[in-house]
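> got a predicted model here, sequence first, then my questions.
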Amino acid sequence: MKLSFFGAAGTVTGSRYLLENDGVRVLIDCGLFQGLKNLRLRNWAPFPAPPKHISCVVLTHAHLDHSGYLPALVRDGFKGPVYCSDATRDLCEILLPDSAHLLEQDAEYANRRGFSKHKPALPLYNATDAERALKRLSPLHFDRRRTFPEGFSLRLHRAGHIPGAAIVEIDWSGRKIIFSGDLGRYDDPTMMDPSAIMEAHYLVMESTYGDRTHERRDAEEALASIVNRTAARGGTVIIPAFAVGRAQTLLFHLERLKSSRRLVDVPIYLNSPMAIDATETLCRRADDQRLTREEWRRACSVARYVESVDESKAINEDDAPKVIISASGMATGGRVLHHLKKFAPDPRNTILFAGFQAAGTRGAALVGGAQSVKIHGEYVPVRAEVDNLSMLSAHADANELMRWLGNFRRPPRMTFLTHGEPTASDTLRLRIQDELGWRCHVPEMMETSILE
């Protein structure tokens, strides 16, 4: 049996793991590379295994760095099923068409404005590719084992993180392989704790926050302080937020602040069609979360939904204090870029991030103190206040990852650490070896391991 790391090796993006046994190939996650240009270019390279020879795909969750390459895989010949949870299926029905739309829109904008080096600029995939990919989705229930004619069985466990996120368990030829996906936080106000896993022969675990812990500031107090301070000087708060998970968490906290009168009375806008659709989906899937449907409805009602481009332009021209939540969470694309162009140059405003910013993204540059950022081919000065509420991250931090590992009754034969920057992964590797005495390895991109 072979396990190949086609993504999320030495980086937090592009999750793709190929498990092969007796001619059967199972791809766990099929994500987009995001961030640094050299990573994004990998999206354009031929897939390392011929798509038509891949038997099936299993998704841990719907975020694009785990699911966003599916339309290209299907376009290039993949014809098998894509297994995932029910909520992941629902969210992919939002995320994949939206991703295709943004790719097409960005290509059209680049061609119209003439700032692309490619003539013409083309999208990585289009809406038709996304729709074809959606037809391959096959939902599975959590905690129910399913056996396949190819000789393996599959079971999904809840991972927390976002609705539908799964820890994938594969039993095959006497080996149990666990893929953690993205593990969520313990005691999160909206999401369930990640499920405890007791045993595995091999473990593939994320290490996004492997070298750090989340700050202990109270999230609501910090959020209220920033919004109130910005509004007092006549400014606007721009919050780049992931459309699935983070945007809804922010709405939850903002509603609590509003209802308890701890927040100044300013309008709150949710300006992301994808986030709006995802919010409605999350409200329907309260069984996957801690909050009831009514609690989610109340949280979602705190914001005014911005549906059209004209409405988006209108709030950009409004100089009154306000809060705008808009995708993407690392400021890599979407409507938030137009807000940044408008509001970043004014010191009265605040750009507020809410979690991890991958290397090479505008978000990382802004959090790192960049004096200007390039948007749509031009440099925009940054004079606004910039902050990051990292405690709102949906990823387990280093201590929470170690807590999750503490559920294992015995060490796996090998633990592979992926989905982390090199320093984060190696720091966690040393900690696991020193504190638990486990064998631990950080694979490189395109590395293949034999699972004996």
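Ah, there it is. Numbers count the residues shown, from 1 in each chain.

> only C-alpha atoms for contact and neighbour calcs from this point on.
Noted.

> and the strands in the stretch 101-250 of the chain?
137-140, 146-147, 152-158, 166-172, 175-179, 202-206, 236-240 (DSSP state E, counting those that start in this stretch).

> for the shortest one, name the packing helices and strands.
Meaning strand 146-147. strand 152-158 (3 or more CA pairs under 8 Å, 6 or more residues apart in numbering; DSSP states H and E).

> ok so, going back, so which of the strands of the stretch 101-250 of the chain is the most surrounded?
Each of the strands of the stretch 101-250 of the chain was given a mean neighbour count from mean count of other CA atoms under 10 Å, and the largest, a mean of 27, is that of strand 236-240.

> give me the contacts around that strand.
227, 230, 319-331, 336, 339-340, 343, 348-354 (CA atoms under 8 Å, 6 or more residues apart in numbering).

> list buried residues within these.
Judged by neighbour count, with 16 or more other CA atoms under 10 Å as the criterion, the buried members of the contacts of strand 236-240 are 227, 230, 321-331, 336, 339-340, 343, 348-354.

> which of those fall in helices?
Secondary structure assignment (DSSP state H) places 227, 230, 336, 339, 340, 343 from the buried ones among the contacts of strand 236-240 within helices.

> could the residues you listed go into TSV alongside distance to residue 387?
Supplementary listing: those in TSV, determined by distance: CA to CA, whole Å:
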residue	distance to residue 387
227	11
230	12
336	16
339	16
340	14
343	15
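
> of the residues you listed, which is the nearest to residue 292?
Minimum separation from residue 292 among these (CA to CA) is found for residue 227, which lies at 27.0 Å.

> so the closest one sits against residue 265, correct?
No: using CA atoms under 8 Å, residue 227 and residue 265 do not qualify as a contacting pair, with a distance of 10.0 Å.

> so which of the ones in helices among the buried ones among the contacts of strand 236-240 comes closest to residue 198?
Closest approach to residue 198 among those (CA to CA): residue 336, at 42.0 Å.

> residue 23: how many residues sit nearby?
Other residues near residue 23 number 11, with proximity taken as other CA atoms under 10 Å.

> quick one: residues contacting residue 223.
Neighbour list for residue 223: residue 389 [criterion: CA under 8 Å, 6+ apart].

> that one and residue 358: what is the separation?
The span separating residue 223 from residue 358 equals 22 Å under the rule CA to CA, to the nearest Å.

> same deal with residue 197?
As judged by CA to CA, residue 197 and residue 358 stand 28 Å apart.

> equivalent analysis for residue 13, please.
Here the distance between residue 13 and residue 358 works out to 8 Å (CA to CA).

> structure two is appended below for comparative analysis:
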Amino acid sequence: MLTLTSLGGAGTVTGSKHLLAHNDTRILIDCGLFQGLKNLRDLNWEPLPIDPSSIDAVVLTHAHLDHSGYLPRLVREGFRGKIFATAATSDIAELILMDSAHLNEKDAEYANRKGFSKHKPALPLYGSHDAERALEFFTSVPFGEVVRLPGGATLRFRHAGHILGAATADIEWGGRRIAFSGDIGRYDDPVLPDPEAVPEADYVLVESTYGNRVHDPADPTEALGAIVKRTVERGGTLVIPAFAVGRAQSLLYHLWKLKTNGQLANVPIYLDSPMAIDATNLLHAHRADHRLPVEVCTAVCAVATYTRDVEGSKAITASPYPKVVISASGMATGGRVLHHLKAFAPDSKNTILFSGFQSAGTRGRAMLQGAHETKIHGEWIPVQAEVAELSMLSAHADANELMRWLSGFRRAPSRAFIVHGEDDASEALRVRIDRELGWNATIPRMNQSFDL
């Protein structure tokens, strides 16, 4: 009997973990951290419903923290199997997991120094040693190649767009074929390939981040240019909280286009995120995984001034001149961007621009919903700057694009499972799948099991 259980990413847009079990073998598809609301983040500290040492393998669709970030904890708790991922995902996971481990250690150290933790001493969810051990279990799988997994299962990765190396996972096991969407990217993206169709499957797990929304069809370069122009004309600074992997590189592309078209004149652009800098350099290492010709890739990567050290970051904050600052994190939950928000959010001549999904419970979501102040480093900061959003820059497929990907199946699967979405988004996608495709679609609850 083959069973499916979602241990995360069910009823929420974070913490993706989907478990396939057949006889005595267990394969986990994605292994993400819960982010956003505190009640979700607290789940990271709860023991998994199954013993991590009983999991035989992990299949990783891509490296974003909400899909990969629990891996060091899994290893710490006893997992010893292989982690199957594309080569680019393996490289990006190294950046993300080591950074996450460092932040966990810093948070624990800060809690101990300030004495506000209930635990004496406060401990990190995992540390750098755990992340390093997790990276030892990675094995790279080329796109399109069928590889064997434990228990007689097979795996094939196809391009998903979204970020460099992102894949859909086609798993055949126990006479059943299950397609996992991971996170589906955009069609006609200038940097990343289109999401690849999966010809057939008995079951499909599909993300629903934007299951109830359609992105603005406006040209993203023009829309970004208009925001830069009005901000600079006010003498202001444009601060863009950006996901270090994926969003930062797309922003550099559109800013390069504006520079090439003469629309940015001499406005300086700063990429103030060591991880985003490293991720941008990976575009050169994995040229087959994106659309940019070599000369364009080189020009895009050179459009910004890279800032690695803290002193350089402080100099950007101190500068009174108009500029564009791209900095992590994308939902303004941490990272260097918080220092820029403290400096620039109180002044109405500046702009804070969000360019990706903002989860419930994050500063980004609150600011987009009109919050007039935000708490940073224990201090309430007024938000007088213009707050803008460019949804068309999102790396996630919108509702129409999700339906386009699902329409690529040559026959209807026995059932579609709708995951990785907030309740209203998942339900909206379920209704569309039922109405337009006539498929049997289900929104699983956390830890609910299904016989396949």
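Okay, I see it. If you're wondering where the values come from, they're calculated on a predicted model, not measured in any experiment.

> which stretches of the stretch 251-400 of the second structure form strands?
Ranges of strands within the stretch 251-400 of the second structure are 269-271, 305-306, 323-327, 351-354, 373-376, 379-382, 386-389, based on DSSP E, counting those that start in this stretch.

> can you put the ones you listed in JSON lines and add distance to residue 452 of the second structure?
JSON lines is the format used below for these (distance: least, CA to CA, whole Å):
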{"stretch": "strand 269-271", "distance to residue 452 of the second structure": "47"}
{"stretch": "strand 305-306", "distance to residue 452 of the second structure": "49"}
{"stretch": "strand 323-327", "distance to residue 452 of the second structure": "43"}
{"stretch": "strand 351-354", "distance to residue 452 of the second structure": "40"}
{"stretch": "strand 373-376", "distance to residue 452 of the second structure": "46"}
{"stretch": "strand 379-382", "distance to residue 452 of the second structure": "51"}
{"stretch": "strand 386-389", "distance to residue 452 of the second structure": "41"}
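
> looking at those strands, which is nearest to residue 438 of the second structure?
For the strands of the stretch 251-400 of the second structure, distance to residue 438 of the second structure was read as CA to CA. The smallest value, 34.3 Å, belongs to strand 386-389.

> format the strands of the stretch 101-250 of the first structure as CSV; extra columns: distance to residue 215 of the first structure.
Supplementary listing: the strands of the stretch 101-250 of the first structure in CSV, determined by distance: least, CA to CA, whole Å:
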stretch, distance to residue 215 of the first structure
strand 137-140, 36
strand 146-147, 40
strand 152-158, 25
strand 166-172, 26
strand 175-179, 27
strand 202-206, 20
strand 236-240, 19
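
> may I ask you to name the longest helix in the first structure?
For the first structure, assigning by DSSP H, the longest helix comes out as helix 86-113.

> who does that helix touch, helix- and strand-wise?
Helices and strands touching helix 86-113 of the first structure, as assessed by 3+ CA pairs under 8 Å, 6+ apart, comprise helix 64-67, helix 127-134, strand 137-140, helix 273-284.

> please repeat the previous calculation with a cut-off of 7 Å.
The elements that helix 86-113 of the first structure packs onto, with contact taken as 3 or more CA pairs under 7 Å, 6 or more residues apart in numbering; DSSP states H and E, are helix 127-134, strand 137-140, helix 273-284.

> which residues touch the shortest one?
Pointing back at strand 137-140 of the first structure there. Counting by CA atoms under 7 Å, 6 or more residues apart in numbering, the neighbours of strand 137-140 of the first structure from elsewhere in the structure are 81, 82, 83, 84, 85, 86, 89.

> who wins for most neighbours among those?
For the contacts of strand 137-140 of the first structure, neighbours tallied by other CA under 10 Å; top is residue 84, 28 neighbours.

> wait, what's in contact with that one?
Taking CA under 7 Å, 6+ apart as the definition of contact, the neighbours of residue 84 of the first structure are 58, 59, 60, 138, 139, 140.

> among those, which pair sits farthest apart?
Distances among these were taken as CA to CA; the most separated pair is 60 and 138, at 12.9 Å.

> thinking residue 395 of the second structure is in contact with residue 186, fair?
Yes: with the criterion set as CA atoms under 7 Å, residue 395 of the second structure and residue 186 qualify as a contacting pair; they are 6.3 Å apart.

> what do the two both touch?
Counting by CA under 7 Å, 6+ apart, the residues touching both residue 395 of the second structure and residue 186 are residue 162.

> quick check: buried residues in whatever helix or strand residue 403 of the first structure lives in?
Here residue 403 of the first structure is covered by helix 398-405, with elements defined by DSSP states H and E. Residues of helix 398-405 of the first structure classed as buried under the neighbour-count rule (16+ other CA under 10 Å) are 398, 399, 400, 401, 402, 404, 405.

> now distance to residue 31 of the first structure too, for those, in CSV please.
Compiled in CSV, these are given as follows (distance: CA to CA, whole Å):
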residue, distance to residue 31 of the first structure
398, 23
399, 26
400, 24
401, 22
402, 25
404, 24
405, 25
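
> from the residues you listed, which is closest to residue 299 of the first structure?
Minimum distance to residue 299 of the first structure across the buried residues of helix 398-405 of the first structure is 26.8 Å, recorded for residue 400 (CA to CA).

> how close does the closest one sit to residue 246 of the first structure?
Distance, residue 400 of the first structure to residue 246 of the first structure, using CA to CA: 19 Å.

> ok, and the closest non-adjacent residue to residue 220 of the first structure?
Closest residue to residue 220 of the first structure apart from its sequence neighbours, by CA to CA, 6 or more residues apart in numbering: residue 253 at 6.1 Å.
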